[in-house]
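Student: predicted coordinates and the sequence they were generated for:
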Amino acid sequence: MADSEPGIGKKILSFFIKESEEPAKTAAVTKPAVGQPEPQPAPTVSNVAGTMQIDRKFVDHFVSLLEKANLPGPDYFEYKQALQSMEGLGLGEEKQFQAAWASFKAMGGPKDPAILKSSADQYLNILDKDRSSFLKDVEKAIKDRVGALQEEQKKLEESNTAISQQILDLQKKIEENRNRLGQISGEVTEQSAKINANKDSFEATHLSFVEQIKSDLNKINQYLK
């Protein structure tokens, strides 16, 4: 892969989100109990289609990923840039795609629209590989964090069953274990919620990128023959 041209990351960013927007405000959350830090909602932005709010940190992650993977020479992203320049000209969708194709070729791009399809497919593959890697990390995080807590919970419950049969001097130990079990239940819920929320945010951002590229591919197949 060749180095990306200067500014390509910002161009890619504009293909997938509405850059002019401030990070979207999230819904109000329940005030945490005294002594607990107030959770900070993840900043979100609207995708370029305006159909969903997506996590800004994952937007930046995917843009960086695609920027590093930018193929040498004109391809899908350069065509996308030409297509974006057609906005506001009062052209219908089909005319926009065709005019962008003419502009792309005039700038020295390949004459066969197959390069757009093949390069877009490569970027989709890169996004899907990254998603697979991320989901493996999620599984490991669940196993390492939640699994360890659940294992501790199980051992303490077994310990309590045995301790309850012993003399009263061990009652203090039983009470300490019960207190810890209460903490573990909260930690299991908290860790599971955090990991799953992060996963859902990743999936929504990934879906937005994939749907945008697939939408362009469908229109390329429809309009550029």
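Tutor: All right, it came through fine.

Student: okay, CA-based contacts and neighbour counts for the rest of this
Tutor: OK.

Student: now Ala106: how far from Ser133?
Tutor: 39 Å (C-alpha to C-alpha, to the nearest Å).

Student: where exactly do the helices run in this protein?
Tutor: Using DSSP state H, the helices found in the chain span residues 8-16, 56-68, 76-84, 93-106, 114-141, 148-163, 171-223.

Student: highest average neighbour count across these?
Tutor: Counting by mean count of other C-alpha atoms under 10 Å, helix 76-84 has the highest mean neighbour count of the helices of the chain, with a mean of 20.

Student: ok so, going back, adding distance to Glu22, write the helices of the chain out as JSON lines.
Tutor: JSON lines is the format used below for those (distance: least, C-alpha to C-alpha, whole Å):
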{"stretch": "helix 8-16", "distance to Glu22": "14"}
{"stretch": "helix 56-68", "distance to Glu22": "11"}
{"stretch": "helix 76-84", "distance to Glu22": "21"}
{"stretch": "helix 93-106", "distance to Glu22": "28"}
{"stretch": "helix 114-141", "distance to Glu22": "25"}
{"stretch": "helix 148-163", "distance to Glu22": "39"}
{"stretch": "helix 171-223", "distance to Glu22": "17"}
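
Student: quick one: which of these is nearest Val48?
Tutor: Smallest distance to Val48 across those (C-alpha to C-alpha): 5.0 Å, for helix 8-16.

Student: neighbouring contacts of that closest one?
Tutor: Contact with helix 8-16 is made by 19, 47-49, 59-60, 63-64, 66-67, 77, 80-81, 84, 208-209, 212, as judged by C-alpha atoms under 8 Å, 6 or more residues apart in numbering.

Student: ok, structure two:
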Amino acid sequence: MAAEEKSIGRKLLSFFITEETATPANTSSLMPPPIPKVEKTVEPAIIPQGIEKGVVDKKFIDHFVQLLENSNLKGPDYFEYMQALKGLTGLGLSEEKQFQAAWASFKVMGGITDVAVLTDTAKQYIGILDTDRQGFLKDVENAVSQKVGGLKNDLKKTEEENENIAKQIIDLQRKIDENKIKINKLTDDISEQSGKITINKSNYETTYHTFVEQIKGDIAKIVAYLK
């Protein structure tokens, strides 16, 4: 394959996905000159049920293109047939005629007469993609186990910490309520004891002054009566 030619994977890719920068493929010298392009309806890809809705991602496009290029089987096969089919795009032929014309050109080019060569090699490429998919899904599983699993462990640990903190808060609140009751009782006890002490002090002072005045009165009488 010449360096300036478009890669075989890109040629195949362009049959399924329209690239904005795609370069028109060269048509066979046996084909008539191109006529105005007739748009054809492309059947959407069938996505198995149960798979979350996604989009065609460029990084995976590039990955599959490279994978198919590296896995290109020897000799004319499905890959080369799809190149020939791509060369008929825009000639105004029906899809059936395009496939038939490409097959006629392919047989001349590769000396192949059995259509099974196309279907068998196409299935081999599907097998290659399936093998790659299994590896990818295994990597996803490992990533989920390592990264998501670690995050789930952190989540569980954090939830348990919150549960413990919540229990501590409940215990602290219970202690606060108990202390409030104790504070109220102590306040009442302080008031009661303060009142008793104040009364005792007043009684003491009154009794003291009564005795002092009594004695002073006695002193006055002694001085007055006993001269």
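Tutor: Happy to help now that I have it. Predicted model, so just to flag it, every value in this text is computed and none were measured.

Student: TM-score for this pair?
Tutor: The TM-score (TM-score structural alignment, normalised by the length of the first structure) is 0.54; 141 aligned residues with a C-alpha RMSD of 2.9 Å.

Student: center of the second structure - which residue?
Tutor: For the second structure, Val148 is the residue whose C-alpha lies nearest the centre (C-alpha atoms, centre = their mean; 8.4 Å).

Student: skip the chain neighbours and tell me the closest residue to whatever residue of the first structure lines up with it.
Tutor: The alignment partner of Val148 of the second structure in the first structure, by TM-score structural alignment, is Val146. Nearest residue to Val146 of the first structure, sequence neighbours excluded (C-alpha to C-alpha, 6 or more residues apart in numbering): Val188, at 5.7 Å.

Student: measure the one you found to Phe202 of the first structure for me?
Tutor: Counting by C-alpha to C-alpha - Val188 of the first structure and Phe202 of the first structure are separated by 21 Å.

Student: show me what Ala103 of the first structure aligns to in the second structure.
Tutor: Not Ala; residue 103 of the first structure is Ser. Per TM-score structural alignment, Ser103 of the first structure is aligned with Ser105.

Student: isn't that match up against Lys86?
Tutor: No - applying C-alpha atoms under 8 Å as the test, Ser105 of the second structure and Lys86 come out as separate, 11.9 Å apart.

Student: between those two, what contacts are shared?
Tutor: By C-alpha under 8 Å, 6+ apart, no residue touches both Ser105 of the second structure and Lys86.

Student: read off where stretch 56-67 of the first structure ends up in the second structure.
Tutor: By TM-score structural alignment, stretch 56-67 of the first structure lines up with residues 58-69 in the second structure.

Student: that stretch vs the first structure, average offset?
Tutor: Stretch 58-69 of the second structure, aligned to the first structure and superposed, deviates on average by 0.5 Å (mean C-alpha distance after the TM-score superposition for the first structure).

Student: and Gln214 of the second structure, how far is that from Ala220 of the second structure?
Tutor: 10 Å.

Student: with Ser194 of the second structure instead?
Tutor: 38 Å.

Student: again, but for Thr210 of the second structure
Tutor: Following C-alpha to C-alpha, the distance that separates Thr210 of the second structure from Ala220 of the second structure is 15 Å.

Student: now swap in Gly150 of the second structure and tell me
Tutor: Counting by C-alpha to C-alpha, the gap from Gly150 of the second structure to Ala220 of the second structure is 100 Å.

Student: same question, Thr119 of the second structure
Tutor: Thr119 of the second structure is 143 Å from Ala220 of the second structure, by C-alpha to C-alpha.

Student: and the residue nearest to Val146 of the first structure? What does it align with in the second structure?
Tutor: Aligned partner of Val188 of the first structure by TM-score structural alignment: none.

Student: do you know how far Val188 of the first structure is from Glu152 of the first structure?
Tutor: 11 Å.

Student: same question for Glu22 of the first structure.
Tutor: From Glu22 of the first structure over to Glu152 of the first structure (counting by C-alpha to C-alpha), the distance is 44 Å.

Student: what's the answer for Val48 of the first structure, then?
Tutor: 46 Å.

Student: excluding chain neighbours, what is closest to Met52 of the first structure?
Tutor: Met52 of the first structure's closest residue in space is Ser46 (C-alpha to C-alpha, 6+ apart), at 5.9 Å.
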